[in-house]
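J.: Structure, please.
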Amino acid sequence: MARVILMVIDSFGIGHAPDADKFGDVGANTFANLSKALEKEKGRPIHLPNFAKLGLLSAGEQASGVRVNHEKVENVKGAYGYAAELSTGKDTPSGHWEMAGVPVLFDWGYFDKKENSFPLDLINKINEATGCLGMLGNCHASGTVIIEQLGEKHIKTGLPICYTSADSVFQVAAHEEHFGLDNLYRYCEIVQKIVGPMNIGRVIARPFVGDDAKSFTRTGNRRDYSILPPAPTVLDNIQKAGGTVISVGKIADIFAHQGISENTKATGIDALTDATLDHINTAKDNTIIFTNLVNFDQDFGHRRDPVGYGLALEAFDKRITEIKAAMKDDDILFFTADHGCDPTWPGSDHTREYVPVLAYHHHIGQVNLAERTTFADLGQTIADIFNVTKLSYGTSFLDELVFK
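T.: The predicted structure is shown next:
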């Protein structure tokens, strides 16, 4: 049976979604706006020949009406479309769960106040359960900014740095050596048990190293503690039917390790791509390799670095050639995203956007998948590929991926 390689370009939106007005995101377009910024600074259009060959330029133009400036591409070989999100939020778990067939139709819990974000009774409950005497932060913040601001005080006091954002999330930053990585994980596990019943989607451990504010840097030992999806996903159905589900990056954390057979961690886009290639070269049939490329979001989207985002896309584009070369004759490769994070948009939060849906196998021609009304169309298609239990949401487009 065929293998599926599903790669999530975390935060790669291609134009504001139909309901973007509810989120204040009308006009957001991660792809188009980072491309404009790159061209302005570098004096040249963005160069993504492999993505363009898969139909990305057409998908982006259909989604937003904006054609990204790019050299002409002949003979597209791939299926391309764009998908809107049904889920109520524009966060990571919602996007991933929906693409696996389970949209989030309930309301997440949020910490809406920009300052003093966590209620006093919650703080007291966390302090009592963890044995900590308090916490620093307690606000909406950028993860890199807050460790620069509070990292030295954290080392001096031994108190964890706790913060949140517009997402349903409780984040904890702590120094790997002074606070201890295991202690950070233990703290986050306790917090997750407390905030989970509040419908807070994730507690995220954000370890960092360094000697002072100028040298503090986050490490690759991030860990996400998520609540479980509200229904079985396509990953559960594949595993139940005897298939193998390989997580690369933070996928396993996003799904609370449910429906995951193997879990590979890696730090950085190249390392995540290397790990994916390793699995493509060794994985047996009846396997899905599910990779999240988090750095596009955390290093460039949230940090509002459009030029860095564009250069990282160009570097990753070169590696698509390696991925395609490693694929077997009946493997199917998908590229998509979980939300947008327009690096030119005000603030530092995600943006409500269409995401690309790109598909490739060695015998495909040019296929226009057009608009998909839910990310779950991808999950339903994957369920179809593996011939497992169908999902409650989504319409399969497998018949359109004709093997010639």
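J.: going forward, measure contacts and count neighbours with C-alpha atoms only.
T.: Noted.
J.: what ranges do the helices span in the stretch 301-404 of the chain?
T.: Ranges of helices within the stretch 301-404 of the chain are 306-326, 376-386, based on DSSP state H, counting those that start in this stretch.
J.: Need the winner for burial among the ones you listed.
T.: Neighbour counts (mean count of other Cα atoms under 10 Å) averaged over each of the helices of the stretch 301-404 of the chain peak at helix 376-386, with a mean of 24.
J.: for Thr321, what are its contacts?
T.: Neighbouring residues of Thr321 by Cα atoms under 8 Å, 6 or more residues apart in numbering: Asn50.
J.: which residue ranges form the helices in the stretch 151-300 of the chain?
T.: For the stretch 151-300 of the chain, the helices defined by DSSP H, counting those that start in this stretch occupy 181-195, 234-240, 251-254, 269-282, 295.
J.: Just give the closest residue to Phe216, not the sequence neighbours.
T.: Distances taken as Cα to Cα, 6 or more residues apart in numbering place Gly210 nearest to Phe216, at 4.3 Å, with adjacent residues excluded.
J.: Kindly report the same for Ile288.
T.: Nearest non-adjacent residue to Ile288 (Cα to Cα, 6+ apart): Val4, at 4.6 Å.
J.: what's the helix or strand for Met59?
T.: Careful, residue 59 is Ala and not Met. Ala59 belongs to helix 56-64 when assigned by DSSP states H and E.
J.: Output the contacting helices and strands for that helix.
T.: strand 78-83, strand 355-360, strand 366-372 (3 or more Cα pairs under 8 Å, 6 or more residues apart in numbering; DSSP states H and E).
J.: The second one relative to helix 376-386, how many degrees between them?
T.: If I follow you right, that is strand 355-360. Strand 355-360 and helix 376-386 meet at an angle of 20 degrees, taking axes from the mean of the first three to the mean of the last three Cα atoms, to 10 degrees as the criterion.
J.: Could you list the residues in contact with strand 355-360?
T.: 12-15, 54-56, 59-60, 77-84, 332-340, 378, 401.
J.: swap the cut-off to 6 Å and go again
T.: 13-14, 78-83, 332-337 (Cα atoms under 6 Å, 6 or more residues apart in numbering).
J.: compare with the first, here's sequence two:
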Amino acid sequence: MGRAFLIVLDSVGCGAAEDAAAYGDEGANTLLHIAQGCADGRGDRPGLRAGPLRLPVMGGLGLSLAVAASCGEAMPGLPSPDRARGMWGYGVETSSGKDTPSGHWEIAGAPVASGWGYFPDTRPSFPPDLTAALIAEAGLPGILGDRHASGTAILDELGEEHIRTGKPICYSSVDSVLQIAAHEESFGLERLYDVCRVARRLCDRLRIGRVIARPFLGDAASGFVRTPRRKDFAMPPPEGNVLDRAASAGRDVVTLGKIGDIFAHRSTGREVKAPGNMALFDALLAETASLRDGGFLFANFVDFDTEFGHRRDVPGYAAALEAFDARLPAFVAALRPGDIAIVTADHGNDPTFRGTDHTREHTPILAFGPGLPGGSIGRRETLADIAETVAAHLALPSSGPGRSWLAGR
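T.: As a prediction, this is how the structure comes out:
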């Protein structure tokens, strides 16, 4: 029996969804606008990259064709082959929101059935009873922030006061999230995690999707930097997703990056983390070599989103895409006959768009493997089609609203 590899390029969307205007995202298009920025010079940065966007591997698999099918425009600089080497198309998220859990849960075959809770973009942002309970139950002298903010900007603003007072920095965004930042040395990493565990329990009744620990180091003189020891405390996903099905069938399950956090560490098998996209790619190659027949590997490459999308960094985003593409041949070569690999995304984060938040977009879908034919899989009306395709390939039970493009089930 072959194996299945599901790789999520976090935030690499391919065109505004039909309901994007309801989210303030009409006109967003992460991939197209990056390619256009590279074509007109906005993607140039001395010492990093210059010129048109170069993605020969994903282009040959049908990436530009998927973008064109989604939005009607091809990506400048990318090949648009008459016969792509992979199956290509795009997916439409049916869950409400444009955040990481809803996208990943739907990809795994379990769309979010009811809406998330959100904190308003006001000052203060958090309900007074939530703040009071967090301070009392976590034994805090108080909190700082209490508003929507950029995670890097708020560290620059409040990092020194946090160290002086011992008050953690609490902030949110348009996503269903409470983020808590604290200095690893002066506050303590394990103490930060404990505070987030308290916050997770308190946020359950509000249906807040994630509480995120955001540890950082540094000082006011040298600057503050976030460390790779971030930890997400998510609401548990709906039952019956493809991870649950693979685990129940006794299959090898390996999850890379923040997949374990997103799925509340349920049915996530052996969890492997690494600091950054290239270290994650090293782990992907190592795990591909050892994954047993019938196994399932689910990976998230987060740098596209956290390092470049939210920071509205076109050259950095473009360089990260090119670096990923340059390493794909080694992964393709490691696939065995009978394997399937699917590369997709969970939402958008257009670095040319206003603000610093995710964007409500379609997501590209590229599927390939030894012996798999190329060609269009068209528009997939739910991201859950990805899970059902994985399930069909691995001979797992069918469940949920998705429909496999391999088996038609």
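J.: follow-up on the earlier one: now the helices of the stretch 151-300 of structure 1 as a markdown table including mean neighbour count?
T.: Listed next are the helices of the stretch 151-300 of structure 1 as a markdown table, based on neighbours: other Cα atoms under 10 Å:
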| stretch | mean neighbour count |
| --- | --- |
| helix 181-195 | 19 |
| helix 234-240 | 21 |
| helix 251-254 | 24 |
| helix 269-282 | 18 |
| helix 295 | 19 |
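J.: any chance of those helices in TSV, with distance to Asn29 of structure 1 too?
T.: Formatted as TSV, the helices of the stretch 151-300 of structure 1 follow (distance: least, Cα to Cα, whole Å):
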stretch	distance to Asn29 of structure 1
helix 181-195	33
helix 234-240	29
helix 251-254	25
helix 269-282	22
helix 295	18
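J.: which stretch among those comes nearest Ser94 of structure 1?
T.: Among the helices of the stretch 151-300 of structure 1, helix 251-254 comes nearest to Ser94 of structure 1, with 9.4 Å by Cα to Cα.
J.: what about the counterpart of Ala133 of structure 2 in structure 1, which helix or strand?
T.: Mapped onto structure 1 by TM-score structural alignment, Ala133 of structure 2 lines up with Lys125. Under the criterion of DSSP H and E, Lys125 of structure 1 resides in helix 120-130.
J.: Enumerate the positions of that helix that are buried.
T.: Buried positions in helix 120-130 of structure 1, judged by neighbour count with 16 or more other Cα atoms under 10 Å: 126-127, 130.
J.: how about the residue nearest to Ile288 of structure 1, what's its partner in structure 2?
T.: Per TM-score structural alignment, Val4 of structure 1 is aligned with Ala4.
J.: What lines up with Ala21 of structure 2 in structure 1?
T.: In structure 1, Ala21 of structure 2 lands on Asp21 (TM-score structural alignment).
J.: With Ala249 of structure 2 instead?
T.: Under the alignment (TM-score structural alignment), Ala249 of structure 2 pairs with Ala241 in structure 1.
J.: so how many other residues sit close to the residue nearest to that match when sequence neighbours are not counted?
T.: Of all residues not flanking Ala241 of structure 1 in the chain, Val388 sits nearest, at 6.7 Å (Cα to Cα, 6+ apart). Val388 of structure 1 has 20 neighbours, counted by other Cα atoms under 10 Å.
J.: Ala205 of structure 1: which of the contacts of strand 355-360 of structure 1 is nearest?
T.: For those, the nearest to Ala205 of structure 1 is Ala337 (22.6 Å; Cα to Cα).
J.: Do I have it right that the closest one meets Leu6?
T.: No. Look at Ala337 of structure 1 against Leu6 with Cα atoms under 6 Å: they stay out of range, at 10.1 Å.
J.: Among these two, which residue is more densely surrounded?
T.: A count of neighbours by other Cα under 10 Å puts Ala337 above the other of Ala337 of structure 1 and Leu6, at 26 against 22.
J.: what does the more buried one align to in structure 2?
T.: Counting by TM-score structural alignment, Ala337 of structure 1 lines up with Ala345 in structure 2.
J.: Now do that match against Ser290 of structure 2, distance only.
T.: Distance from Ala345 of structure 2 to Ser290 of structure 2, counting by Cα to Cα, to the nearest Å: 25 Å.
J.: likewise Ala50 of structure 2?
T.: Separation of Ala50 of structure 2 from Ser290 of structure 2 (Cα to Cα): 37 Å.
J.: Can you give me the buried ones in the top strand by length along structure 2?
T.: As assigned by DSSP state E, the longest strand anywhere in structure 2 is strand 210-219. Buried residues in strand 210-219 of structure 2, counted by 16+ other Cα under 10 Å: 210-218.
J.: just to revisit the earlier point, for the contacts of strand 355-360 of structure 1, pick the one with the most neighbours.
T.: Busiest of those [other Cα under 10 Å] is Ile14, holding 33 neighbours.
J.: Contacts only, for that one.
T.: Residues in contact with Ile14 of structure 1 (Cα under 6 Å, 6+ apart) are 29-31, 60, 354-355.
J.: Give me the buried subset of those.
T.: Listed as buried from the contacts of Ile14 of structure 1 are 29-31, 60, 354-355; burial here means 16+ other Cα under 10 Å.
J.: and which of the residues you listed is nearest Val191 of structure 1?
T.: For the buried ones among the contacts of Ile14 of structure 1, the nearest to Val191 of structure 1 is Val355 (31.9 Å; Cα to Cα).
J.: Now for Lys72 of structure 1, how many residues are close by?
T.: Neighbourhood size, Lys72 of structure 1 [other Cα under 10 Å]: 9.
J.: hang on, it in a helix?
T.: No. Counting by DSSP: H, G, I helix; E, B strand; the rest coil, one finds Lys72 of structure 1 to be coil, located in no helix.
J.: hang on, the earlier thing: ok, so of the buried residues of strand 210-219 of structure 2, who is nearest Val174 of structure 2?
T.: The shortest approach to Val174 of structure 2 among the buried residues of strand 210-219 of structure 2 belongs to Arg210, at 12.3 Å (Cα to Cα).
J.: so what corresponds to the closest one in structure 1?
T.: Under TM-score structural alignment, Arg210 of structure 2 pairs with Arg202 in structure 1.
J.: do you know how far the nearest residue to its match once chain neighbours are set aside is from Glu353 of structure 1?
T.: What sits nearest to Arg202 of structure 1 in space, not counting adjacent residues and going by Cα to Cα, 6+ apart, is Ser226, at 4.5 Å. Noted for Ser226 of structure 1: a distance of 23 Å to Glu353 of structure 1, by Cα to Cα.
J.: Perfect, I'm done here.
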